[in-house]
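Undergrad: heads up, no residue letters with this:
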């Protein structure tokens, strides 16, 4: 049995990745609509060996459609998601608009798939922030074993998390370094991103943190456990695709690094590459196009009683966005639609 699926924002980086992943995972698509704003109307996108033309989101009728994967900004989502939901089409939203609504589930399938039942509240499910998604995949199995008290995380986030214009800015600035006449001042970012790192993602808040850092705190509590304390520093780095995170974890109970390594190896969505030798770890460039969240550098933190350090890497356009959305759709199909 197949289902009627709409991809909203099909011409963007995440929308195109959603189409790739639906095809790769052989999602049971009976009919597919690719939707975009009027300025992108008629743009062609690929789905497997098919080429599809985008339809106008503004006039699209969601009645009779099963799932809509939204990969547009919060403003467009605020306008169109309730329209789709009212028509009986489940919205899986990649923006930040609904993540903190207590009536709307925020789901990472490897972590809290049971929350899918909350779809009934508003016919909307939220996809978490990219940096949170990969981190909670790593935290959950360790939390189940030894109970996490506190997490200190520093992120190294690629420019693709800020969209196509950010990718172009890194590319153009990198070229201009070798051609000083062709100066490319920052437009997307607050400072030069080429050959630099910027400790600033999203807007600043009153307490000095950025909203990206606040998202990691709030979303971890909603997805894993509200008792976990999280402090984050989020940094943009000159990498095209792939987010990396240095994570320090403090537990209630002792957890040996060898046991932690074994637990993570057996956990869904995780690939452990952890050899204490040159190159015995995964970097962002190696994770691009992969489904897994990669864990390396697992080691005891000797400065506290029950602490571990680890290195976490994932493709932010996949697990951090498109893949997670498709996985939520798979859970919805398997647990809800197939039972009807």
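TA: It's in. All of these numbers come straight from a predicted model, not from anything done at the bench.
Undergrad: From now on I want contacts and neighbour counts done on CA atoms only, so please keep to that.
TA: Fine.
Undergrad: Pretty sure residue 42 sits against residue 35.
TA: No: taking contacts as C-alpha atoms under 8 Å, residue 42 lies outside contact range of residue 35: 9.5 Å.
Undergrad: between those two, who's got more neighbours?
TA: Shown here are residue 42 and residue 35; by other C-alpha atoms under 10 Å, residue 35 has more neighbours (27 against 16).
Undergrad: and the more buried one, that's in a strand?
TA: Yes: for residue 35, which was evaluated using DSSP: H, G, I helix; E, B strand; the rest coil, the result is membership in a strand.
Undergrad: One more to weigh against that first structure:
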């Protein structure tokens, strides 16, 4: 018997990816509905190769009788409609930032803390973490089992798709403008993104960090271990899809490169590609459309006690958003809803 699934924000990058991922992973769907704002009502979105869904109005949709909602409409919209869906008995897997740090809402990466899903009964909502956090904790989990991680210093290289369709459009338009000599002023980003790097993602906070950097710190603590200290620098780069991270880890005891490589190679959701030769690593271009978190450049950091560094790449629209949400729904359906 299948589940009735609502996809909220179905016309956005992540919403479309959610629909595709449901099909690819053969999630047991009996009925699916695509929801978005009134501006998108009547638009069509694909559900697999042979089915087209007409978008319905989120604001007027009745969630009674629906089992699971995969939600990615933006934090303000989610704040209003995710509790409404949950109150109607529809369990919400929410991809926005609004509920992540709510103590009554589990923040889940299935390869890391699937047991936390059991807490969904408190509010009927499960939070999907930030895209950059997801790929990092998938890599940190098997390493944390080797030796307790004390501190993480991470620099991210995040693609424009993390800022939605507007971010992707801006990179395309500005890149074209460079070649035709018709400069385009930035609208989505604070400075030009074409052929540039922007060391700001989200707003600045009082301590000088950005909210994206704060998210990586507090979300890692909630998902993996509250005792891990995280210092992040998050940078937007002129890449369409795929986030990259340089991660430096300090353990409480020595962990060899060989042991780390073995643990990562055996970890669910991780693929290690790490040969010491030109091209012996994974770049964001190669991870697009893939489900795995790719690890390369594993090496010892001789400047600190018990330090290792590695390169981490993943498709932010898939594992960083849609895939993680569907994986949560899979565990929810298998272990908790059980139709």
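TA: Yes, it's here. Nothing here was measured: the structure is a model prediction, and the numbers come from that model.
Undergrad: Work out the TM-score between the chains.
TA: Between these two chains, after superposing, the TM-score reads 0.99 (TM-score structural alignment, normalised by the length of the second structure); 338 aligned residues with a C-alpha RMSD of 0.6 Å.
Undergrad: list residues touching both of residue 42 and residue 35 of the first structure?
TA: A shared contact of residue 42 of the first structure and residue 35, defined by C-alpha atoms under 8 Å, 6 or more residues apart in numbering, is any residue touching both; here these are 54-55.
Undergrad: gap between the spatially most distant residue from the centre of the second structure and residue 239 of the second structure?
TA: If you look at how far each residue of the second structure sits from its centre, by C-alpha atoms, centre = their mean, the farthest one is residue 181, at 35.8 Å. From residue 181 of the second structure over to residue 239 of the second structure the distance is 21 Å, taken as C-alpha to C-alpha, to the nearest Å.
Undergrad: What distance do you get for residue 333 of the second structure to residue 104 of the second structure?
TA: Here the criterion is C-alpha to C-alpha. By it, residue 333 of the second structure lies 20 Å from residue 104 of the second structure.
Undergrad: ok, which stretches of the first structure are strands?
TA: Across the first structure, reading from the start of the chain, the strands by DSSP state E fall at 3-8, 29-36, 44-47, 50-53, 55-56, 67-70, 90-93, 124-126, 148-157, 229-236, 243-251, 270-272, 293-300, 307-314.
Undergrad: in the superposed pair, what's the mean gap between the fifth one and the second structure?
TA: Here the mean offset of strand 55-56 of the first structure against the second structure after fitting is 1.0 Å, by mean C-alpha distance after the TM-score superposition for the first structure.
Undergrad: what's that strand packed up against?
TA: strand 29-36 (3 or more C-alpha pairs under 8 Å, 6 or more residues apart in numbering; DSSP states H and E).
Undergrad: what packs against the strand it packs on?
TA: Counting contacts by 3+ C-alpha pairs under 8 Å, 6+ apart, strand 29-36 of the first structure is packed against strand 3-8, strand 55-56.
Undergrad: Out of those, which one sits most buried?
TA: Using mean count of other C-alpha atoms under 10 Å, the stretch among those with the greatest mean number of neighbours is strand 3-8 (a mean of 22).
Undergrad: The second structure: matching residues for that one?
TA: Against the second structure, the aligned range for strand 3-8 of the first structure is residues 3-8 (TM-score structural alignment).
Undergrad: mean distance, that stretch to its aligned residues in the first structure?
TA: When the first structure is superposed, stretch 3-8 of the second structure averages 0.4 Å from its matched positions, counting by mean C-alpha distance after the TM-score superposition for the first structure.
Undergrad: Tell me which of the helices and strands packed on strand 29-36 of the first structure sits nearest to residue 136 of the first structure.
TA: Distances from residue 136 of the first structure to each of these were compared by C-alpha to C-alpha, and the smallest falls on strand 3-8, at 25.7 Å.
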